[in-house]
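*Asks:* coordinates only, sequence not included:
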């Protein structure tokens, strides 16, 4: 480490803030040579220059997520730039715009509002990037790069200081959260939900969470489907809508909860709802979440028949899958109105919903995680039912099982297309062409999910903030 001039590199850094999101799970996971927590842009630029001089890769810790850990580990010597101090959000109420720094925790897919407003990237007006020589905005970076950074990956989005459009919303929300087991017709209800949810009004968010619980008979287990919706309106409006569109669910007034916007988010994320102050605790960890897990995704373009759902339940009830869960997130609405080519994220018109599969285990079981990962193996049986040619996947989950770059850095376009088309469909070719024009060679030493942002990383650019409208 002496040749890295370590004191000069970290003199402006605060290492204490890094403990809120440990970057590694296993003892043998590669560790960064240095963790840099810059306090201003000049510190970021100094880190880029020093890393480039010494041939170090840069990984950025920001407000997003990366299920495979690729955004904060590397097989080659690397530095972590921790943007924890770049998390301000400046809102211009009069002009309905906001500048959001990359260390702030945001959601690229919009979650509760994607059916009403599309992705977060769909609402970005401008962005700032920093490299060793200065700061780039939308005008100076060009429209191609601006297009890429808004939808090529969570890790890229997290590096942006974005200017975004801010919509006008009521603070009042009405929600319902109701569970049904297999014995309570969960299969028939979920089958019907597939036809109802994507066609609900844009201001209704709908999700179904699937898990397994103990059955009524001793020693048995059953599947629980929890139906949840959030509506920007009153109980009377939502109840009337659901009784008209989805009477099979049997909702009554007691099932509805009137709440505020922030309380509805806490309900959806299963956070303790006694007080919203818990959101200010950056070290808080939801005890319902497993410390180690594997996640996968699918997109569905035609409703699954009941027989397919029954086959899925049988897999979830196997012993190896007892900790598996599924979240089925409805699309439709605004997502149907935006063309696939608008951003690198292509899962738009015709997509009924996204499925998130998750299986978790305890840290002491890390020596045999494959036992739990095999719980996902049979899900591929349903490849003929979910999207195909290609079978689509969500880029932010970084599922290395569907393809990855070679460790020796010699990944071909043909090999990269295996995973690239699943994440980006036809947009993958545009990302590759942009990469070749911008950097002139493909850098695959990061095992990234897109050669496009591997190349951007090679150029040592860090995205600071963006403006949302």
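*Replies:* Yes, it's here. Fair warning: this is a prediction, and the values are worked out from it, not measured in the lab.
*Asks:* only C-alpha atoms for contact and neighbour calcs from this point on.
*Replies:* Noted.
*Asks:* show me where the stretch 51-200 of the chain has helices.
*Replies:* For the stretch 51-200 of the chain, the helices identified by DSSP state H, counting those that start in this stretch occupy 114-117, 138-141, 143-149, 154-158, 186-196, in order along the chain.
*Asks:* Over to the stretch 301-450 of the chain?
*Replies:* In order along the chain, the stretch 301-450 of the chain carries the following helices (DSSP H, counting those that start in this stretch): 306-316, 370-373, 413-424, 427-439.
*Asks:* for the ones you listed, which one ends up most surrounded?
*Replies:* Each of the helices of the stretch 301-450 of the chain was assessed for mean neighbour count using mean count of other C-alpha atoms under 10 Å. The highest is helix 413-424, with a mean of 21.
*Asks:* and it, what other elements does it pack with?
*Replies:* Using 3 or more C-alpha pairs under 8 Å, 6 or more residues apart in numbering; DSSP states H and E as the contact definition, the elements that helix 413-424 packs against are helix 427-439.
*Asks:* quick one, the helix it packs on and helix 413-424 angle?
*Replies:* 120 degrees (axes from the mean of the first three to the mean of the last three C-alpha atoms, to 10 degrees).
*Asks:* for comparison:
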């Protein structure tokens, strides 16, 4: 399915719908001045800049990318309620965006008449250090969260992702992981409450939404069920000083043998250790021959900067930059889960293919530890015990070229296809936060893509969807659909 194409929406119908939508917002009793303070239409001079501000994949920032009829940037909770009520009343599809790091642009692109609910203004962070908890609004970024935690404690942290500009909303609701997953699990394993707006425009918390919905939004993709306003999280204890290192080694230096050793030991190491292996055309990061002076002792908050790839002496304020510090690119991502070590013959084939394919690298993230202790059905995220590691395939390029885009996407697919014998099967598991439109959509109702993401947890997700959003208001190409009862029961 191609997202970056021109929509054939009837213009007169769209104009009528958006006028009715804006009028509905202006009449809503709880949204004074919303239409003048927090809504942007194509007629507004700031429309393009607001739209593009949180597009993180340049593949979806072209002249041919379908544009929304309006962007609503709520300043308070009631603005979210009114947007849902008015969009639903006027038959408009609504896409929900926080940080904009959706790999396939589904949080801000649609082929149907649509609006964007952009939550970047809802970004307050309230830390309760006495109870080791915090309330974080969904429009905040990981970097803002980490910075705020570090401001009140040098021994508290939160097990989230590495990229500081990622929005809290999508990162949490899709699973969320970082370099502490072997010690503390995923972000969703450390979420203890939430505040949402449902399809009727009602604000709910964990108690009032019920455990089924609270279960679903922690790893099942909240955009299928509601709008999350905020999450209550549990902070974790970390040492004042941690150690990081980055070791590089070429194939000619025996990197393939080191990687083979890594895949046998990394998932079984002490949970306090997280050693990621990254393979690119020239380099493979490993622990081989590690020297003392290559190990850097620093605070946890400094380690988040180092792990992201920025210089150790970078100011902590770089975490507050909502634009990715390393810049934007055109990119394509895919994922896999590995159950058994890849044989050396397979590694030889893989390295050869990577040399042939431009711009593609692979990240191998070890599992084990806490991840093996949590049951598959504890949250919708099912990829727990039995996994040695998760693979992220990524291709990034800087030139806006149709030929280059096609070549890089196809190259990523080639490597992904080559890995078929060595990764999980029936289903071939995939990570929901590494959105990949290639594995399918809900248009044909086969739901093969959803089995890849959620495995046996899909049935419960379907039941929750049917209960809380029977009209399928919250939807995108890979959302949980509303299906007939006989299909759900299979």
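*Replies:* Good, I have the coordinates. Everything numeric here is computed off the predicted structure, so don't read it as measured data.
*Asks:* Deepest-packed of the helices of the stretch 51-200 of the first structure, please.
*Replies:* Mean neighbour counts were compared across the helices of the stretch 51-200 of the first structure using mean count of other C-alpha under 10 Å; the top stretch is helix 154-158, at a mean of 27.
*Asks:* which residues touch that helix?
*Replies:* When contacts are defined by C-alpha atoms under 8 Å, 6 or more residues apart in numbering, helix 154-158 of the first structure is touched by residues 60, 62-66, 71, 102-103, 108, 149-151, 395-396, 453, 463.
*Asks:* do the same with stretch 403-410 of the second structure
*Replies:* Surrounding stretch 403-410 of the second structure, the residues in contact under the criterion C-alpha under 8 Å, 6+ apart are 330, 332, 357-360, 395-396.
*Asks:* which one of these is nearest residue 456 of the second structure?
*Replies:* Proximity to residue 456 of the second structure was ranked across those by C-alpha to C-alpha; first place goes to residue 332, at 27.2 Å.
*Asks:* and the residue lying closest to that closest one once chain neighbours are set aside, how far is that from residue 201 of the second structure?
*Replies:* Take residue 332 of the second structure and drop its neighbours on the chain: the residue closest to it by C-alpha to C-alpha, 6 or more residues apart in numbering is residue 395, 5.3 Å away. Separation of residue 395 of the second structure from residue 201 of the second structure (C-alpha to C-alpha, to the nearest Å): 39 Å.
*Asks:* Neighbour count for these two, which is higher?
*Replies:* Each of residue 395 of the second structure and residue 201 had its neighbours counted (other C-alpha atoms under 10 Å), and the higher figure belongs to residue 395 (22 against 19).
*Asks:* OK, contacts around the equivalent of residue 342 of the second structure over in the first structure?
*Replies:* When the first structure is aligned by TM-score structural alignment, residue 342 of the second structure is paired with residue 304. By C-alpha under 8 Å, 6+ apart, residue 304 of the first structure lies in contact with 191, 194, 385.
*Asks:* Tell me the counterpart of residue 210 of the second structure in the first structure.
*Replies:* The pairwise alignment with the first structure assigns residue 210 of the second structure to residue 142, based on TM-score structural alignment.
*Asks:* Run through the strands of the stretch 251-400 of the first structure in chain order.
*Replies:* Ranges of strands within the stretch 251-400 of the first structure are 256-260, 292-300, 324-330, 353-361, based on DSSP state E, counting those that start in this stretch.
*Asks:* Could I get those strands in TSV, plus columns for distance to residue 96 of the first structure?
*Replies:* Putting those into TSV (distance: least, C-alpha to C-alpha, whole Å) gives the following:
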stretch	distance to residue 96 of the first structure
strand 256-260	21
strand 292-300	33
strand 324-330	27
strand 353-361	30
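*Asks:* Would you tell me which of those strands gets closest to residue 43 of the first structure?
*Replies:* Set against residue 43 of the first structure and scored by C-alpha to C-alpha, those come closest in strand 292-300, at 33.1 Å.
*Asks:* on average, how far is that closest one from the matching bit in the second structure?
*Replies:* Between strand 292-300 of the first structure and its aligned partner residues in the second structure, the average distance after superposition works out to 0.5 Å, using mean C-alpha distance after the TM-score superposition for the first structure.
*Asks:* and the angle for that strand with helix 413-424?
*Replies:* Computed by the same axes, to 10 degrees, the angle separating strand 292-300 of the first structure from helix 413-424 equals 80 degrees.
*Asks:* quick one: residue 227 of the first structure is in a helix?
*Replies:* No: residue state for residue 227 of the first structure (DSSP: H, G, I helix; E, B strand; the rest coil) corresponds to strand; a helix is not indicated.
*Asks:* how about the residue nearest to residue 229 of the first structure when sequence neighbours are not counted, secondary structure?
*Replies:* Counting by C-alpha to C-alpha, 6+ apart, residue 229 of the first structure lies nearest to residue 206, which is 4.4 Å off, once chain neighbours are set aside. In terms of secondary structure, residue 206 of the first structure is strand; the call rests on three-state DSSP.
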